[in-house]
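Enquirer: Return atomic coordinates for the entry below.
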Amino acid sequence: METLRVGRAKLTWLNGGVTHLDGGAMFGVVPKPLWSRKYPHNDKNQIELRTDPILLELDGKKYLIDAGIGKGKMTEKQLRNFGVDEESSVEDSLKEIGYRTSDIDGILMTHLHFDHACGLTKWEEGQWVPAFENAFIYTSSVEWNEMRSPNIRSKNTYWEENWKPIESRVHPFNESLEIAEGLYMIHTGGHSAGHSIIKFADEDELFIHMADIMPTHAHQNVLWVLAYDDYPVTSVHQKEDWMKYGYERQAWYTFYHDAYYRALQFNCDGEIVDKLKRDR
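Expert: As a prediction, this is how the structure comes out:
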């Protein structure tokens, strides 16, 4: 498992499963001759996308950034349509480094689409129960409201079994929330109405988790947004602001979906100065 230290924070990428989605959908209006130079695809025009939660250890607390695609949540048809050839093994990843699911104090949910939220619950003794029994769950109020009352477009990605078992442990926030000293969740919208990013700063060290407004390294261009985005223009403006902010401070950008890089650090000109590759 790959790890990265940023100031007081230690990040470890866990095995949350993998999907293969249409490259055209993942790059929106960007022509294939452009995006295919940046990110590989298979003969079905699909690109590999991890769904790997990040374990964040900070000041004696253990947090997850998103929850993976879970295990046993999908039908055979869904597994095929989403190109899932590996489901989550987050519990095994935690055991490998000496932790249990009960050790997780909080889960920072950037949004609640199925590929981020299925890992929040598991099937046990004939019912869905919280997968992380002691964890509080943080997400934006907008996202939490839409999760429970999805519209005609979003109902296919907000699943009841992903929220009902954990609703008593959810702590929604409005514009931003400081989880711990220097660690913030910030509502951006864009990919979904309630989408949030995560920022951690410790003196001059910084990481920004852009979640699905920059799901892979190939989405660095502020204009390259997803066809899945509910509010693509918002995604563009938020990317523009947060890339400028991070470039000026040589921030690390971390990824949940990228199959090739776990994190990249850019200089003030947006050039890569350091990288953490995924061990393939």
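
Enquirer: C-alpha only now, for contacts and for neighbours.
Expert: Will do.

Enquirer: The stretch 51-200 of the chain: helices as residue ranges?
Expert: Listed in chain order, the helices of the stretch 51-200 of the chain (DSSP state H, counting those that start in this stretch) span 76-81, 90-96, 114-117, 141-148.

Enquirer: tell me how far the second one is from the chain's mean position?
Expert: Chain-centre distance of helix 90-96: 18 Å, with CA atoms, centre = their mean, to the nearest Å.

Enquirer: same thing with the third one?
Expert: Here the centre of mass of C-alpha atoms in helix 114-117, compared against the chain's by CA atoms, centre = their mean, lies 9 Å away.

Enquirer: what packs against it?
Expert: Helices and strands touching helix 114-117, by 3 or more CA pairs under 8 Å, 6 or more residues apart in numbering; DSSP states H and E: there are none.

Enquirer: Now do it: everything it contacts.
Expert: Outside helix 114-117, the residues that touch it by CA atoms under 8 Å, 6 or more residues apart in numbering are 51, 66, 67, 68, 69, 70, 109, 111, 157, 158, 159, 162.

Enquirer: rerun at 7 Å
Expert: 51, 66, 67, 68, 69, 157, 158, 159, 162 (CA atoms under 7 Å, 6 or more residues apart in numbering).

Enquirer: Same question for stretch 29-37.
Expert: By CA under 7 Å, 6+ apart, the list of residues contacting stretch 29-37 reads 24, 27, 224.

Enquirer: Next, work out how far apart the last one and residue 232 are.
Expert: In other words, residue 224. Relative to residue 232, residue 224 is positioned 9 Å away (CA to CA, to the nearest Å).

Enquirer: now the other sequence, so there's something to compare against:
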Amino acid sequence: MPILQDLEYHIISDGISWTDGGGAFGLVPRVIWAKQLPPDDQNRIPLALTSLLIRSEGKTILVDTGYGRKLDDRAKQIAGLVRSEGDLLEGLARLDVLPEDIDIVINTHLHADHCGGNTIEQNGRLAPTFPNAQYYIQRLEWADAIAPNERTQATYLPENYAPLQESGHLKLINGNTQITRHVRTAVTRGHTRAHQVVIIEAGGKTLLFMADLATLHYQFQRLAWVTAYDVEPLETIESKRYWQQWVLAHDAVIIFQHDTQIPTGKLVPNGNRFKVEPVSIS
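Expert: Model prediction:
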């Protein structure tokens, strides 16, 4: 139960997704990336599905919602979904947090592994999983999600977000947004056109919830390492260039949402490059 000043936060798992390594590393040859993160016999690597629970100024905030509970067996198999310790809702329950207790959900973007848990099936219909929450989504991200193109339509699934508008739970935000005194979002273009990270600043400490600005710590160490899923890879490189300097200037602890090797770490100089060193925040 880490506490910074009057703020409390918890990292919660929605499981592991065994995902094609080529997708995660893009143009980086397998012979190079496999030395860092050896794949299984199907060329898959494990990606953590991490959400962040924050309590700040009387608000209970959830950052991203994982895959959720709507996937059928085939979809779970395609996602390589393994939940040996339960899903997000079970993780919240272990903290005595009910879905009704969540005041704000922040979606870093609307890919299925980040927003699938936004909605849940109830009485044959889709409803917000967190009935008392406002869901904070970038307006441009919403626009791209409701009108996907041939490249993005497989990753934007309307059942994960369309019901939020119908039920009045949707809150569209424009650019960098202050959520509470200690919690804010910042747009980091590249993975999607309006992907956003979440920043916590309290008690003289700074945390950066990376989301898919860098899926793994390797991609934050090396600017050119970009996933195959990024819709604007050159923008990703420039975003990472900026945020490398930002985390150094703020001595920030980084939460790598998908990283099973270094889930939390700090960026440090390493010759003419950078490396991420693991840091515990428990």
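
Enquirer: now the contacts of stretch 29-37 of structure 1 as JSON lines including distance to residue 104 of structure 1?
Expert: Below are these laid out as JSON lines (distance: CA to CA, whole Å):
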{"residue": "24", "distance to residue 104 of structure 1": "36"}
{"residue": "27", "distance to residue 104 of structure 1": "34"}
{"residue": "224", "distance to residue 104 of structure 1": "34"}
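
Enquirer: quick revisit: could you point out which of the helices of the stretch 51-200 of structure 1 sits nearest residue 275 of structure 1?
Expert: With CA to CA as the measure, helix 90-96 is the member of the helices of the stretch 51-200 of structure 1 nearest residue 275 of structure 1 (22.4 Å).

Enquirer: got the buried residues for that closest one?
Expert: Using 16 or more other CA atoms under 10 Å as the test for burial, helix 90-96 of structure 1 gives 90, 91, 93, 94.

Enquirer: right, and the second one touches residue 103 too?
Expert: Spelled out, it's residue 91 of structure 1. No - Residue 91 of structure 1 is beyond contact range of residue 103, at 10.9 Å (criterion: CA atoms under 7 Å).

Enquirer: quick revisit: now the buried members of the contacts of helix 114-117 of structure 1.
Expert: Buried, going by 16+ other CA under 10 Å: 51, 66, 67, 68, 69, 158, 159, 162, out of the contacts of helix 114-117 of structure 1.

Enquirer: Narrow those residues to those in strands?
Expert: With strands taken from DSSP state E, there is no overlap with those.

Enquirer: Closest one of the residues you listed to residue 217 of structure 1?
Expert: Closest to residue 217 of structure 1, out of all of these and judged by CA to CA, is residue 51, at 14.6 Å.

Enquirer: Now distance to residue 219 of structure 1 too, for the buried ones among the contacts of helix 114-117 of structure 1, in JSON lines please.
Expert: Shown next, in JSON lines, are these (distance: CA to CA, whole Å):
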{"residue": "51", "distance to residue 219 of structure 1": "16"}
{"residue": "66", "distance to residue 219 of structure 1": "19"}
{"residue": "67", "distance to residue 219 of structure 1": "22"}
{"residue": "68", "distance to residue 219 of structure 1": "21"}
{"residue": "69", "distance to residue 219 of structure 1": "22"}
{"residue": "158", "distance to residue 219 of structure 1": "24"}
{"residue": "159", "distance to residue 219 of structure 1": "27"}
{"residue": "162", "distance to residue 219 of structure 1": "28"}
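
Enquirer: Next up, the contacts around the aligned partner of residue 22 of structure 1 in structure 2.
Expert: By TM-score structural alignment, residue 22 of structure 1 lines up with residue 20 in structure 2. Counting by CA under 7 Å, 6+ apart, residue 20 of structure 2 makes contact with 43, 44, 45.

Enquirer: which one among those gets closest to residue 217 of structure 2?
Expert: The closest of the contacts of residue 20 of structure 2, once distances to residue 217 of structure 2 are taken by CA to CA, is residue 45, at 14.0 Å.

Enquirer: Need the counterpart of the closest one in structure 1.
Expert: Checking TM-score structural alignment: residue 45 of structure 2 goes with residue 47.

Enquirer: now swap in residue 88 of structure 2 and tell me
Expert: Checking TM-score structural alignment: residue 88 of structure 2 goes with residue 90.

Enquirer: From residue 116 of structure 1, how far out is that match?
Expert: 13 Å.

Enquirer: Kindly report the same for residue 128 of structure 1.
Expert: 17 Å.

Enquirer: More neighbours: which of those two?
Expert: residue 116 (26 against 17; other CA atoms under 10 Å).

Enquirer: Translate the more buried one into the numbering of structure 2.
Expert: Per TM-score structural alignment, residue 116 of structure 1 is aligned with residue 114.

Enquirer: Which parts of the stretch 1-150 of structure 2 are strands?
Expert: 3-4, 7-20, 44-56, 59-63, 81-82, 104-106, 119-122, 125-128, 134-138 (DSSP state E, counting those that start in this stretch).

Enquirer: So which elements touch the fifth one?
Expert: Using 3 or more CA pairs under 7 Å, 6 or more residues apart in numbering; DSSP states H and E as the contact test, the elements touching strand 81-82 of structure 2 are strand 7-20.

Enquirer: Run the angle between the strand it packs on and strand 44-56 for me.
Expert: Computed by axes from the mean of the first three to the mean of the last three CA atoms, to 10 degrees, the angle separating strand 7-20 of structure 2 from strand 44-56 equals 160 degrees.

Enquirer: how far is strand 7-20 of structure 2 from where the chain is centred?
Expert: With CA atoms, centre = their mean, you get 9 Å for strand 7-20 of structure 2.

Enquirer: how far apart are it and its match in structure 1?
Expert: On superposition with structure 1, the mean distance recorded for strand 7-20 of structure 2 (mean CA distance after the TM-score superposition for structure 1) is 1.8 Å.

Enquirer: correct me, but residue 65 of structure 2 touches residue 119?
Expert: No - with contact defined as CA under 7 Å, residue 65 of structure 2 does not reach residue 119; the gap is 9.2 Å.

Enquirer: helix, strand or coil for the spatially most central residue of structure 2?
Expert: In structure 2, the residue lying closest to the centroid (CA atoms, centre = their mean) is residue 211, at 3.4 Å. Using DSSP: H, G, I helix; E, B strand; the rest coil, the structure places residue 211 of structure 2 in coil.

Enquirer: Give me the distance between it and residue 127 of structure 2.
Expert: Residue 211 of structure 2 is 25 Å from residue 127 of structure 2, by CA to CA.

Enquirer: For residue 256 of structure 2, which of the strands of the stretch 1-150 of structure 2 is the nearest?
Expert: The nearest among those, by CA to CA, is strand 44-56 at 8.4 Å.

Enquirer: Tell me the residue in structure 2 aligned with residue 156 of structure 1.
Expert: So residue 156 of structure 1 corresponds to residue 154, using TM-score structural alignment.
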